[in-house]
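In: Here is a sequence with its predicted model. Questions after.
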Amino acid sequence: MPLLEIFLWAILVTVSIVGLLGNGFITAVNGHRWLRKRKMLPCDLLLTSLGISRFLLEVISLMGCVLYYISSEISLDSYAGAVIHFSWIFLNMTSLWCATWLSVFYCLKVANFTNPLFIWLKLRVNTLMPRLLGMSITVFTIFILPPFVDYSINKKWCNQTGTLPANASQSAICKTISGLFGPPQLVFGSINFSINVTASILLLLSLWKHMRNLKNSSADVKDLSTQVHINVMKPLLFSLFLYLLYFPGMVFFTMNIFTFGRNESLFPRLLLSAFPSAHSIILIVTNPKLKEVSARILRKTKDILERRD
């Protein structure tokens, strides 16, 4: 195995492990809190759904890579590969919608605009966000589930004959799965991208505007509030930057531009893994409850290690 490939795989595995640990931690903490209180706030619901979908997404991604290198017969266009590919598409889009509506939730909660529509959404954000999440996932499932069922039924015939004589227009199903799921994934991905980026930019503009208004305040208040706003804007900018890198990676992967199994195919996979992993760490650090639990775990771990020494 070439040195470059080993290096890229090492980074990919490391990033995937960070994603598994980060999203697993988010799911465990919020799940434990839900078991104790038997209720979950809309923000925690979005955060938990995001953690679960990303955790399963990382598992599916690693499973697909491992199975491919174990057996060359498990290709993208085999039935097993199709199941893995479909699972990845569903979980990827689910995680994207969770992240997007979470960004919209934060934007509506924190930002201040006088637009009537924005005010209307702000007053109903707790009710709207879970419903919009459910609607988004449902609509996407309706678009991709029938093609997958059709593919699953006809693939058996394709394996035997290599074509579908009853309907020549469906012969493409025998050739590739990328062309089958690619268009709806790109359409929904583009819609998701537009909403997420818009919400992030609006929140950043609102924070920046508020920082400028602080110039009329006293020096102590101005310095303290400015630092708070800067601390909020930094992770927002970093998350937005990672998402801007993530989207091209998703496009490359969806359009199957790079041949799977070759070194160049690892670059879009790195882009696809970097955003979920890094974003999970950002969410843990910026969420007071998650940050408190993580700090408590780190302190206990440190105490245990010191006792052993």
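Out: Done, it's in.
In: From here on, just use CA atoms for contacts and neighbour counts.
Out: Noted.
In: got a list of what Trp34 touches?
Out: Residues counted as contacts of Trp34 (Cα atoms under 8 Å, 6 or more residues apart in numbering) are Met40.
In: Just after the host helix or strand of Leu47, pick out the following helix or strand.
Out: Using DSSP states H and E, Leu47 maps to helix 42-70. Counting by DSSP H and E, the next helix or strand C-terminal to helix 42-70 is helix 79-110.
In: That following helix: how far from the chain's middle?
Out: Computed by Cα atoms, centre = their mean, to the nearest Å, the chain-centroid distance of helix 79-110 equals 5 Å.
In: Which other helices and strands does it contact?
Out: helix 42-70, helix 116-123, helix 125-161, helix 178-213 (3 or more Cα pairs under 8 Å, 6 or more residues apart in numbering; DSSP states H and E).
In: try it against this one:
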Amino acid sequence: MLTVMDIVILSIDLFSVVVSVPGHLFVMLVNLQDWTKNVKFHLNDQLIFCISLFSFVHGIVKICSDFSFCLDMGYITIDDKSYISVVLSTVSFCVLWYCTWLSLYFCLKIVNFNQGFYMYLQKNFHKMFPWIHIMSTMGSFLASLPVTWDITEHSSNSTNCAENQNLFLLVSNGKSLKVIMVVSFVAFLLFFSSSLSIIISLYRHIKRMKTNMQSLSYTSSDVHVRVTETVAALFAANAVYYFTLLLCAFLQDFYIWQFVIAIILSLTRAPRPIILIRANKKLEIRLRQWLHCCACIISTSNNSE
């Protein structure tokens, strides 16, 4: 039987999906329209599209599994838990890595260093695709396999809805936690270094703008600020998500913290579409156009009545 806390968690999960899914669909639809129209799929658009795609998949799978675990507890086998946990883990890793590649892409486009390897990456980063797509997806899947082993070893008689719906809680003391820590550490190392470089570059950019106003345009400054806000927001959202996962290892025995962790993990997904739309001027303009059209349609229908 569902408890009050179970209903609260399911409601927050549902709210997070309802809020984020339309935004992800908008991002994917606009990028697909431009791809079919212009034939070219720019690297920036590819990365944003992939983040939205995997975030969308994660939200749908998560809410479906939540309701399955809580409403049909007796029909969910240990194998079902293993499959679902691997999918969720793989998609989560993919989101993290594509956010990392997006941050690195912005860093290569904006920040200028004289180091040879950095200059090599600036010239050849776009040539590394589609290999980066393949390696990110396959690497995320392989890194998620230990979750299956830990789920299999876990008792299948658990009746705690919060624990069952948040599958990472089931494996927070096993092999998968070590894999999560290693994979996320490598990704965050790249993520943090590129984000920090962009922030330092913005600081220097503003400092030069104050001393020589004519040499720097408002447009370049606006783009720089937009990029900095994007990478900082993505870094914060992913950091909160994975830091919360690590807390599972230390707070697993505390019943109330299982609910708190599940709620935090759900809420970190909600603002992601807004961050991605803010990252791309084209998406922001298109969203305003769509909202304006919707407002005109509603206004026309109201006047006709």
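Out: That came through fine. Computed from a prediction, not measured in an experiment: that's the story for all the values here.
In: before we move on, the earlier item: any chance of the helices and strands packed on helix 79-110 of the first structure in a markdown table, with mean neighbour count and distance to Ala274 of the first structure too?
Out: Formatted as a markdown table, those follow (neighbours: other Cα atoms under 10 Å; distance: least, Cα to Cα, whole Å):
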| stretch | mean neighbour count | distance to Ala274 of the first structure |
| --- | --- | --- |
| helix 42-70 | 19 | 11 |
| helix 116-123 | 13 | 31 |
| helix 125-161 | 15 | 23 |
| helix 178-213 | 17 | 16 |
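In: Take the ones you listed and write them to a markdown table, including distance to Asp223 of the first structure.
Out: Putting these into a markdown table (distance: least, Cα to Cα, whole Å) gives the following:
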| stretch | distance to Asp223 of the first structure |
| --- | --- |
| helix 42-70 | 29 |
| helix 116-123 | 28 |
| helix 125-161 | 31 |
| helix 178-213 | 10 |
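In: nearest to Asn30 of the first structure, of the ones you listed?
Out: helix 42-70 (6.2 Å; Cα to Cα).
In: mean deviation of the closest one from the second structure?
Out: By mean Cα distance after the TM-score superposition for the first structure, the fitted helix 42-70 of the first structure averages 1.1 Å away from its aligned residues in the second structure.
In: angle of that helix against helix 125-161?
Out: Compare the direction of helix 42-70 of the first structure with that of helix 125-161 by axes from the mean of the first three to the mean of the last three Cα atoms, to 10 degrees and you get 20 degrees.
In: Just name whatever secondary elements helix 42-70 of the first structure is in contact with.
Out: Applying 3+ Cα pairs under 8 Å, 6+ apart, one finds that helix 42-70 of the first structure makes contact with helix 3-37, helix 79-110, helix 125-161, helix 266-286.
In: Now distance to Leu305 of the first structure too, for these, in a markdown table please.
Out: Putting these into a markdown table (distance: least, Cα to Cα, whole Å) gives the following:
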| stretch | distance to Leu305 of the first structure |
| --- | --- |
| helix 3-37 | 20 |
| helix 79-110 | 36 |
| helix 125-161 | 42 |
| helix 266-286 | 23 |
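In: Out of the ones you listed, the one nearest Asp220 of the first structure is which?
Out: Per Cα to Cα, nearest to Asp220 of the first structure of these: helix 79-110, 22.2 Å.
In: Now do the closest one and helix 116-123, the angle between them.
Out: 100 degrees.
In: ok, average deviation of helix 79-110 of the first structure from the second structure?
Out: Using mean Cα distance after the TM-score superposition for the first structure, the mean distance for helix 79-110 of the first structure is 1.0 Å.
In: Could you give me the buried positions within that helix?
Out: 79, 81-108 (16 or more other Cα atoms under 10 Å).
In: and if you look at stretch 282-296 of the second structure?
Out: Quick answer for stretch 282-296 of the second structure (16+ other Cα under 10 Å): Leu283, Glu284, Leu287.
In: what do you get for stretch 257-274 of the first structure?
Out: Neighbour-count burial for stretch 257-274 of the first structure flags Phe258, Phe260, Ser265, Leu266, Phe267, Pro268, Arg269, Leu270, Leu271, Leu272, Ser273, Ala274 (criterion: 16+ other Cα under 10 Å).
In: Now for the fourth one: which residues touch it?
Out: To tie it back to what came earlier, the one meant is Leu266 of the first structure. So Leu266 of the first structure contacts Leu8, Trp9, Leu12 (Cα under 8 Å, 6+ apart).
In: circling back: any chance of CSV for the buried residues of stretch 282-296 of the second structure, columns secondary structure?
Out: Shown next, in CSV, are those (DSSP: H, G, I helix; E, B strand; the rest coil):
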residue, secondary structure
Leu283, helix
Glu284, helix
Leu287, helix
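In: center of the second structure - which residue?
Out: Val95 (4.4 Å; Cα atoms, centre = their mean).
In: and that one, what pairs with it in the first structure?
Out: Mapped onto the first structure by TM-score structural alignment, Val95 of the second structure lines up with Ser95.
In: who touches its match in this structure?
Out: Here Ser95 of the first structure is in contact with Ser49, Leu50, Gly51, Ser53, Arg54 (criterion: Cα under 8 Å, 6+ apart).
In: give the contact list for Leu240 of the first structure.
Out: Counting by Cα under 8 Å, 6+ apart, Leu240 of the first structure touches Val197, Ser200.
In: Okay, and it sits in which element?
Out: Counting by DSSP H and E, Leu240 of the first structure is part of helix 219-254.
In: among the helices and strands packed on helix 79-110 of the first structure, which is nearest Gly19 of the first structure?
Out: It is, among those and with distance given as Cα to Cα, helix 42-70, at 7.0 Å.
In: thinking again about what came up before, pull out the buried positions in the helix holding Leu240 of the first structure.
Out: 222, 225-226, 229, 233, 235-236, 239-240, 242-243, 245-247, 249-251, 253-254.
In: I'd assumed Ile275 was in contact with Ala233 of the second structure.
Out: Yes: counting by Cα atoms under 8 Å, Ile275 is a contact partner of Ala233 of the second structure at 6.9 Å.
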